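S.K.: What follows is a predicted protein model with its sequence.
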Amino acid sequence: MELTSRLRLTNWLVSQGLKGLPENDLLRGFCERCRAAGMPLSRAIVFIDTLHPIFEGRGFRWNDGESNEADIFEYGSTSTGEASQTWRRSAFYHMLEHGHDEMMIDLTDSAALDFSMVGELAEKGHKHFAAFVHRFGEAGTIGEMDCFYSYYTTRHSGGFDVNHMAALRDLVPVLGLAIKSAAQVEIARTLGRVYLGRETAEQVLRGRMQRGVTEKIKAVLWYSDVRGSTAISERIGPDEIIPFLNDYAQASIDAIHDAGGEVLKLIGDGVLAMFTSENMANAKRAALRAEHKFRGNMDTLNARRASEDRPTTTAYVGLHVGEVFYGNIGSEDRLDFTVVGPAVNEVSRIASMCASVDRELLTSTAFRTGLDAAGRNYLVSTGRFVLRGIGHAQDLYTLDPAVAADEVVGGKYERYLAS
């Protein structure tokens, strides 16, 4: 591979890395350009650890022909189980343990080697294997993302020659830098979605970080609270408390997201969320759809937990609608992107009234008002109340008991939510 070709490929990687080309496209473009310049690549895999609540890292594949393998793969923890055994038998683990930055393997002699990947590669006709580990410095490490791993194979009978290896040594670090840059952007998005919420994260990543910058919006507000969580937490072992809270948080968050809502904050075992739309009737129906889905999620969850002889419960949900300030609130060095205003306090008070009236769902008068006639008919008054800290009395509404007791009414309600 000539120097001019290497420089062109380096420039391409830098320019595409700056533009934000996705990792799989970077790898494909890299391999195709290498082949066009005379390097007989047949397969390449790159992967990098990341920060994510579910998986440990992401990887990307390229093959010189059609394959049923996915271009992108995610992997879980390599510290336990079968994944740990596979990792410990890999060439990369061997390289890390012995301090090597690269390793070349003649795949025609793979039977003599006990590495987890080489036998399969040899069976598919690959002749030579070159692996690289590029370590990040302390300042460039984020969590477990401390290395860029990659390997390349060729079907050429002579394997990679001296010129090919020299080119890979020059070019792979540039590929690694471009992929690391893309991975860091994905980490920022993941952290934003996980800790701020999906829409809120997008707002922050678009640059809305200035303290005190908010907008006044009208939104349907949701506040849910796990029923009897304090008493249950006192009865179960310490190692069961977090799984218990996580299970019920997952049930509510999944339901909110499925209905198009935005989870704003987790407050102990409580969830604050909002639903927005140009048509507030649609936002209200989305909130009711989420509440209905939440009940279904909890039924499934409780059946599973009961079969495992673990404690079960349900939850209270309050729904309200009002104007709130949405944006950055806090100090110069610690901001929270959330909603504030009297309506936020009111929805939490409504949810807290559920226990007093023995209902799992309560909505405000403002929530019921503005629903279409069919929707209003499904909500019945539980009485008139003055909420703590709220200066006016109002009727609170709950779902008509006939929805749960009568199959026909329940079916109509589900069709209403789906429409």
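M.R.: Cool, the structure landed. Numbers count the residues shown, from 1 in each chain.
S.K.: CA only for contacts and neighbour counts going forward, please
M.R.: Fine.
S.K.: right, and Asp225 touches Val317 too?
M.R.: Yes - judged on Cα atoms under 8 Å, Asp225 makes contact with Val317 at a distance of 6.6 Å.
S.K.: Overlap in contacts, these two.
M.R.: Ala351 (Cα atoms under 8 Å, 6 or more residues apart in numbering).
S.K.: Return the list of helices and strands in contact with the helix or strand containing Asp299.
M.R.: Applying DSSP states H and E as the criterion places Asp299 in helix 280-307. Here helix 280-307 touches strand 214-226, helix 238-258, strand 270-275, helix 407-418, going by 3 or more Cα pairs under 8 Å, 6 or more residues apart in numbering; DSSP states H and E.
S.K.: Would you mind giving these as JSON lines with mean neighbour count added?
M.R.: What follows is the helices and strands packed on helix 280-307, written out as JSON lines (neighbours: other Cα atoms under 10 Å):
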{"stretch": "strand 214-226", "mean neighbour count": "22"}
{"stretch": "helix 238-258", "mean neighbour count": "17"}
{"stretch": "strand 270-275", "mean neighbour count": "24"}
{"stretch": "helix 407-418", "mean neighbour count": "14"}
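S.K.: another one to put next to it:
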Amino acid sequence: MNKIDTAPIAAWLTTQGLKGTDESEILQGFCDRCVAAGLPLSRALALIDTLHPVYEGRAFQWDSREPVDSVFDYEPTVEGNAAENWKRSAFHHLRETNGDEIRRRIGLGEPLDFYMLDTLLAAGHRDYVAMIHRFAQDSHIGEMDCFYSNWTTLEEEGFTEAHLEALRSLVPVLALAIKAGSLNRISHTIARVYLGEDAATRVLQGRISRGRAERISAVLWFSDLQSFTRITESLAPDEIIPFLNEYADAVISAIHEAGGNVLKLIGDGTLAIFKAEDREEACGQALRAERLLRAKLDALNARRAAEGRPTTMVYLGLHIGDVFYGNIGSADRLDFTVIGPAVNEVSRIASLCRFVDRPVLMSSPFVSAAPPPRDRELVSVGRYALRGVKLAQELFTLMPLPDEAATPRLAAPSL
């Protein structure tokens, strides 16, 4: 067979890598171009580890005969069936032997000694090649230390030497293009996980200059857990983080589902903002987040109580005001956050929840801007002097529904 012209395919891959094209689109386009150039691929699988709080990596698939899920995330391969399947794979064999390539001509009687080879043979595939392309040690991000791929053909006699030569020439360029796309995705994941959606978007748009901040009007949310210190003092050390994570997940997911942005986690405390341009809409989002949170806490506490594990509730302060939103810090360590008197005030409001025996308190400016609750009344709990704030503020809470009357109220700590 004549040598395959790989130059146009390599040039296309380079362009896609520079553009930061989605990894699954790169693999699809690559395989289609290979087939058109005379390389008889029938199935392809590419994997690259990632840096993500839940998943170990991402896989991309292509099949010449039928539609397949072109991308899926895979969980850690350190236990259970995932670990067993990984140990049986050709990729694990290559890592253990420090190899770069392994081939099995499965349609010509060679052993089916790796995971999925029997399935591939039953589907009509005749030849199988697996490859690893390793990254330099100092370019690792998390576990993303190499690019895995495997390739099959339906050709009766399998891949020819010309086919293999083309693959060996092109797959490193494919690996580089997909690595570029993955790095782009990882940078967004890291920024979003540690900064929040809105702040991450601003930072990735280039707003990282120290002191660069804008004045915005926003609804401020500050919440923390009831009796967190007392509860954690009685927990086994390995139970503290799971306890905190479960309640943090309830708070954060409620905020996000309602359209808010979490800016900071401070121990058991959460600072968030709702910055819809319309003040009433932003207040409405915060109230929706509060309703979502209570529902999530009811379900979480019911489950934990049934398991004989400690439960708690969330104290919440809501306020609205002007803040500066942007970069604060030194030349080499910045924090993208909000600052201003309103931030201090909302944390003081939240801290008063335990003393007035209510799970949520709202400032007068928030109540003035908020839409009337659909299902509860706003009731004044009186005027209070907030620590560090000159003028006393009238604070409000939500009147319980009639069917909440039998629900025990939060116990105020002994003073």
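M.R.: Received the coordinates, thanks. In this text the structure is predicted, and so the values were computed from the model without any measurement.
S.K.: And the next helix or strand after the helix holding Asp299 of structure 1 against structure 2, how far off on average?
M.R.: Toward the C-terminus, helix 280-307 of structure 1 is succeeded by strand 315-330 as the next helix or strand (DSSP H and E). Aligned to structure 2 and superposed, strand 315-330 of structure 1 gives a mean residue distance of 0.3 Å (mean Cα distance after the TM-score superposition for structure 1).
S.K.: Strand 315-330 of structure 1 vs helix 238-258, what angle?
M.R.: Interaxial angle, strand 315-330 of structure 1 versus helix 238-258 (axes from the mean of the first three to the mean of the last three Cα atoms, to 10 degrees): 80 degrees.
S.K.: tell me what strand 315-330 of structure 1 is packed against?
M.R.: Judged by 3+ Cα pairs under 8 Å, 6+ apart, strand 315-330 of structure 1 is in contact with strand 214-226, strand 335-340, helix 342-352, helix 354-357, strand 361-363, helix 365-368.
S.K.: One more pass at 7 Å, please.
M.R.: strand 214-226, strand 335-340, helix 342-352, strand 361-363, helix 365-368 (3 or more Cα pairs under 7 Å, 6 or more residues apart in numbering; DSSP states H and E).
S.K.: In CSV, list the helices and strands packed on helix 280-307 of structure 1 along with distance to Ile329 of structure 1.
M.R.: Listed next are these as CSV, based on distance: least, Cα to Cα, whole Å:
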stretch, distance to Ile329 of structure 1
strand 214-226, 8
helix 238-258, 23
strand 270-275, 16
helix 407-418, 35
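S.K.: for the ones you listed, which one sits closest to Asn377 of structure 1?
M.R.: Taking Cα to Cα, helix 407-418 is the member of those nearest to Asn377 of structure 1, at 10.0 Å.
S.K.: what comes into contact with that closest one?
M.R.: Helix 407-418 of structure 1 is contacted from outside by Arg285, Arg289, Ala402, Val403, Ala404, using Cα atoms under 7 Å, 6 or more residues apart in numbering.
S.K.: Could you single out the nearest of these to Leu121 of structure 1?
M.R.: Closest to Leu121 of structure 1, out of all of those and judged by Cα to Cα, is Arg289, at 50.1 Å.
S.K.: just so I know, which of the helices and strands packed on helix 280-307 of structure 1 lies nearest Arg193 of structure 1?
M.R.: helix 238-258 (11.7 Å).
S.K.: Just give the number of residues close to Ala83 of structure 2.
M.R.: 12 (other Cα atoms under 10 Å).
S.K.: now the helix holding Asp299 of structure 1 against strand 214-226, angle please.
M.R.: 30 degrees.
S.K.: Mean distance of helix 280-307 of structure 1 to its aligned residues in structure 2, please.
M.R.: Helix 280-307 of structure 1 sits 0.7 Å off on average (mean Cα distance after the TM-score superposition for structure 1).
S.K.: That helix maps to which residues in structure 2?
M.R.: The aligned range for helix 280-307 of structure 1 in structure 2 is 279-306, by TM-score structural alignment.
S.K.: Quick one: distance of the matching stretch to the chain centre.
M.R.: Chain-centre distance of stretch 279-306 of structure 2: 21 Å, with Cα atoms, centre = their mean, to the nearest Å.
S.K.: Could you give me the buried positions within it?
M.R.: 279-290, 292-294, 296-297, 300-301 (16 or more other Cα atoms under 10 Å).
S.K.: swap in stretch 160-180 of structure 1?
M.R.: So for stretch 160-180 of structure 1, counting by 16+ other Cα under 10 Å, buried means 160, 164, 167-168, 171-180.
S.K.: What is the end-to-end distance of stretch 131-142 of structure 2?
M.R.: 21 Å (Cα to Cα, to the nearest Å).
S.K.: ok, residues contacting it?
M.R.: With Cα under 7 Å, 6+ apart, stretch 131-142 of structure 2 has contacts from Thr50, Leu51, Asp100, Glu101, Ile102, Asp145, Cys146, Phe147, Tyr148, Ser149, Asn150, Pro172.
S.K.: could you redo the last one with a cut-off of 10 Å?
M.R.: 46-47, 49-52, 56, 90-92, 94-95, 98-103, 144-151, 167-168, 171-172, 175-176, 179, 183, 186 (Cα atoms under 10 Å, 6 or more residues apart in numbering).
S.K.: Buried only: go through the residues you listed for me.
M.R.: Using 16+ other Cα under 10 Å, the buried ones in the contacts of stretch 131-142 of structure 2 are 46-47, 49-51, 56, 90-92, 94, 101, 144-151, 167, 171-172, 175-176, 179, 183, 186.
S.K.: The helix holding Asp299 of structure 1 vs helix 407-418, what angle?
M.R.: Using the same axes, to 10 degrees: helix 280-307 of structure 1 against helix 407-418 is 120 degrees.
S.K.: Contacts only, for the nearest residue to Ser224 of structure 1 once chain neighbours are set aside.
M.R.: Once flanking residues are discounted, Ser224 of structure 1 sits nearest to Val317: 4.3 Å by Cα to Cα, 6 or more residues apart in numbering. Residues counted as contacts of Val317 of structure 1 (Cα under 10 Å, 6+ apart) are 222-227, 252, 270-271, 291, 294, 347-348, 350-354, 359-363.
S.K.: Repeat that for Lys284 of structure 1.
M.R.: 219-221, 274-277, 290, 319-321, 367-372, 375.
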